[in-house]
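A.B. asks: coordinates only, sequence not included:
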């Protein structure tokens, strides 16, 4: 009888050890090691075109390696629609049309060099891994609310796909780099500026959306409202346009634009702290404004004694054809 009890005890202990071992194995299989972003995207059938494009441009190695990244990942359906919109039949044709380097830059426009999970996404501009012709990082505009939308077109459909070197968010459209006009147009804080650009002589909206190289010092809506409040007989933007005339409005707006790209890091090196604008004074010369460079602030002093200096509110928003710096006052040439 004692022998039987001992055999039963041995069997119970053995079964417990087997169950414990199985439980440990189960725990290990439910927590696999995270993979890099390329492997994570490759494992998801929704991103076969994106992964193909990454491999063609060598970015698969980048997103597999060291570093931290956020990828806004277009689905196959998003690429299919982009090909239709751009007039290409397939990815081969897209690469041939853009060139491999052009395709690489479009893909890099979907990448941030930092980790931003959904809780970190805020309305505003972000610098991407893509660059303009001068090597400056291109910006996109992200808006939050009922949905997260990028450049007014791509919506985040799924967030926070975790990888060992970053995070991916699923988007439903391919992002394309934008001009400085389009970056202004998307931001509700610059709605008055956008309306003024469209109303002024010279098709300034088209100019700032086209080829060329510009720096725009962009007054926000509060800046325009301050001018409206300070102008007798003017109660809204339409009244201001009427008071200035579309030709006068054009001169005022061009007073906020310079030729060439001036980033915030370039401002201290400008000769005499004077900036030549695209506005003409009527005698063939260009209006200028002055910079007051302090230790921590930069102020813009225009040509009108009736206005206060403007301060920079945001800097280095880079588009395909230039840069934008936000300012808190409308500049007047005289």
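C.D. replies: Nice, thanks for sending it over. Note that the structure is a prediction, hence the values are computed from the model and not measured.

A.B. asks: CA atoms for contacts and neighbours, from now on please.
C.D. replies: OK.

A.B. asks: check which helix or strand covers residue 311.
C.D. replies: Using DSSP states H and E, residue 311 sits in strand 310-319.

A.B. asks: ok now stretch 239-258, how far from the chain's centre?
C.D. replies: Distance of stretch 239-258 from the chain centroid (C-alpha atoms, centre = their mean, to the nearest Å) equals 28 Å.

A.B. asks: buried set for that stretch?
C.D. replies: Of all the residues in stretch 239-258, those buried under the rule 16 or more other C-alpha atoms under 10 Å are 240-241, 246, 249-258.

A.B. asks: make TSV from those residues and add secondary structure and distance to residue 331 to it.
C.D. replies: Shown next, in TSV, are the buried residues of stretch 239-258 (DSSP: H, G, I helix; E, B strand; the rest coil; distance: C-alpha to C-alpha, whole Å):
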residue	secondary structure	distance to residue 331
240	helix	14
241	helix	15
246	helix	16
249	helix	11
250	helix	12
251	helix	11
252	helix	7
253	helix	8
254	helix	10
255	coil	7
256	coil	7
257	strand	11
258	strand	13
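
A.B. asks: closest to residue 267 out of those?
C.D. replies: Residue 267 has its nearest neighbour among these in residue 258, at 12.6 Å by C-alpha to C-alpha.

A.B. asks: adding another structure so you can compare the two:
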């Protein structure tokens, strides 16, 4: 009897020591770092951008615990073509390390947050990218999955959630998130498909180079629907008239929503004035129908965009 107890105790102690040392060969390996995980997931465009931006070491740092929204290669290619580059490789080559670092940091939360945790709490999350003295934020929606709204008012959907890493967690997303203050006003418009008609008109009027310059500018950006509402009118404009219409939407300085001089005529780059009213927020042009301002303060590197749902019509 004593011999049996001694044998049993020896077996238990041996099993305990094995467990304390990490177990047997059947135990799963520890999760990889975010950098290694991105390599495993074939997120090569993200890795190339991180390498040029000098962020590769951060993604491999095991002393941090981050949340990374990782765009797919297709997402990088989509943004690249929107901005006029051949592909993601060309875009990464063209953008500066600082610009890439700012874009990538906008995809990082400084703490580990699962999809379930993103579904609770505040409707916005502070990112690792600081703009204008404060962390830039992402709006989070969890209706029908996790969706993130960026600074240019476009949404990215989490396609693969909760990929565990040793230094945080990765959520794969189907779009590159566009931060405030990195791209110029033309590029910000290019990054939002709802401004494609405006972008085409700006290119046709040879204004893209000017609006990509130092500025600063304020652009009242009509949506595609706003242009569709007056399609026949726009089609009949001469190049000079089209330029007048477009510059009627531009101020030669940055005017944020908190700086709008309500009720006072404001001179546009066209040489004609508009008046901005409050409650409701709208712009009075030469027509009898004011233009509602649908969204404000889309911050670009050379100014600001305010979204309007009607094309402003100057005297032609």
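C.D. replies: Happy to help now that I have it. Treat the numbers as computed from the prediction; the structure is a model and nothing was measured.

A.B. asks: chain neighbours aside, what residue packs nearest to residue 273 of structure 2?
C.D. replies: residue 267 (4.3 Å; C-alpha to C-alpha, 6 or more residues apart in numbering).

A.B. asks: list the residues that contact the one you found.
C.D. replies: Residue 267 of structure 2 is in contact with 251, 273-274, counting by C-alpha atoms under 8 Å, 6 or more residues apart in numbering.

A.B. asks: tell me the residue in structure 1 aligned with residue 204 of structure 2.
C.D. replies: Structural alignment (TM-score structural alignment) places residue 204 of structure 2 against residue 199 in structure 1.

A.B. asks: its match contacts residue 246, correct?
C.D. replies: Yes - here residue 199 of structure 1 reaches residue 246: they are 6.7 Å apart, a contact under C-alpha atoms under 8 Å.

A.B. asks: pull the number of nearby residues for residue 308 of structure 2.
C.D. replies: Residue 308 of structure 2 has 23 neighbouring residues, counting by other C-alpha atoms under 10 Å.

A.B. asks: roughly how far does it sit from residue 225 of structure 2?
C.D. replies: From residue 308 of structure 2 across to residue 225 of structure 2, the span is 10 Å (C-alpha to C-alpha, to the nearest Å).

A.B. asks: go on, residue 154 of structure 2?
C.D. replies: For residue 154 of structure 2, the distance to residue 225 of structure 2 - C-alpha to C-alpha - is 16 Å.

A.B. asks: do residue 13 of structure 2 as well
C.D. replies: 74 Å.

A.B. asks: between these two, tell me which one has more neighbours.
C.D. replies: Taking other C-alpha under 10 Å, residue 13 of structure 2 and residue 225 do not tie; residue 225 has more neighbours (15 against 11).

A.B. asks: burial of residue 205 of structure 2, as a residue count?
C.D. replies: Other residues close to residue 205 of structure 2 by other C-alpha under 10 Å number 19.

A.B. asks: so what does residue 2 of structure 2 match up with in structure 1?
C.D. replies: Residue 2 of structure 2 maps onto residue 6 in structure 1, with residues paired by TM-score structural alignment.

A.B. asks: distance between the secondary structure element (helix or strand) that its match belongs to and the chain's centre?
C.D. replies: Counting by DSSP H and E, the element that carries residue 6 of structure 1 is helix 2-29. On the basis of C-alpha atoms, centre = their mean, helix 2-29 of structure 1 sits 58 Å off its chain's mean C-alpha point.

A.B. asks: same deal with stretch 159-168 of structure 2?
C.D. replies: Distance, stretch centre to chain centre, for stretch 159-168 of structure 2: 20 Å (C-alpha atoms, centre = their mean).

A.B. asks: for that stretch, buried residues please.
C.D. replies: Buried-residue list, stretch 159-168 of structure 2, by 16+ other C-alpha under 10 Å: 161-168.

A.B. asks: and stretch 219-227 of structure 1, by the same measure?
C.D. replies: Buried, per 16+ other C-alpha under 10 Å, within stretch 219-227 of structure 1: 219-225, 227.

A.B. asks: could you pull out the strands for structure 1?
C.D. replies: For structure 1, strands defined by DSSP state E occupy the ranges 69-74, 111-112, 124-131, 137-143, 149-150, 154-163, 166-171, 214-219, 257-259, 274-280, 286-293, 298-301, 310-319, 322-327.

A.B. asks: in JSON lines: those, plus distance to residue 191 of structure 1.
C.D. replies: Shown next, in JSON lines, are the strands of structure 1 (distance: least, C-alpha to C-alpha, whole Å):
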{"stretch": "strand 69-74", "distance to residue 191 of structure 1": "27"}
{"stretch": "strand 111-112", "distance to residue 191 of structure 1": "27"}
{"stretch": "strand 124-131", "distance to residue 191 of structure 1": "14"}
{"stretch": "strand 137-143", "distance to residue 191 of structure 1": "14"}
{"stretch": "strand 149-150", "distance to residue 191 of structure 1": "17"}
{"stretch": "strand 154-163", "distance to residue 191 of structure 1": "21"}
{"stretch": "strand 166-171", "distance to residue 191 of structure 1": "26"}
{"stretch": "strand 214-219", "distance to residue 191 of structure 1": "10"}
{"stretch": "strand 257-259", "distance to residue 191 of structure 1": "17"}
{"stretch": "strand 274-280", "distance to residue 191 of structure 1": "22"}
{"stretch": "strand 286-293", "distance to residue 191 of structure 1": "24"}
{"stretch": "strand 298-301", "distance to residue 191 of structure 1": "22"}
{"stretch": "strand 310-319", "distance to residue 191 of structure 1": "16"}
{"stretch": "strand 322-327", "distance to residue 191 of structure 1": "13"}
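
A.B. asks: name the nearest residue to residue 213 of structure 2, sequence neighbours excluded.
C.D. replies: residue 302 (7.3 Å).

A.B. asks: now do the aligned residue in structure 1 for the one you found against residue 53 of structure 1, distance only.
C.D. replies: Matched to structure 1 by TM-score structural alignment, residue 302 of structure 2 sits across from residue 321. Counting by C-alpha to C-alpha, the gap between residue 321 of structure 1 and residue 53 of structure 1 amounts to 25 Å.

A.B. asks: what of residue 171 of structure 1?
C.D. replies: Where residue 53 of structure 1 is concerned, residue 171 of structure 1 sits at a distance of 16 Å (C-alpha to C-alpha).

A.B. asks: of these two, which one has the most company?
C.D. replies: Between residue 171 of structure 1 and residue 53, counted using other C-alpha under 10 Å, the more crowded position is residue 171 (24 against 21).

A.B. asks: sounds good, over and out.
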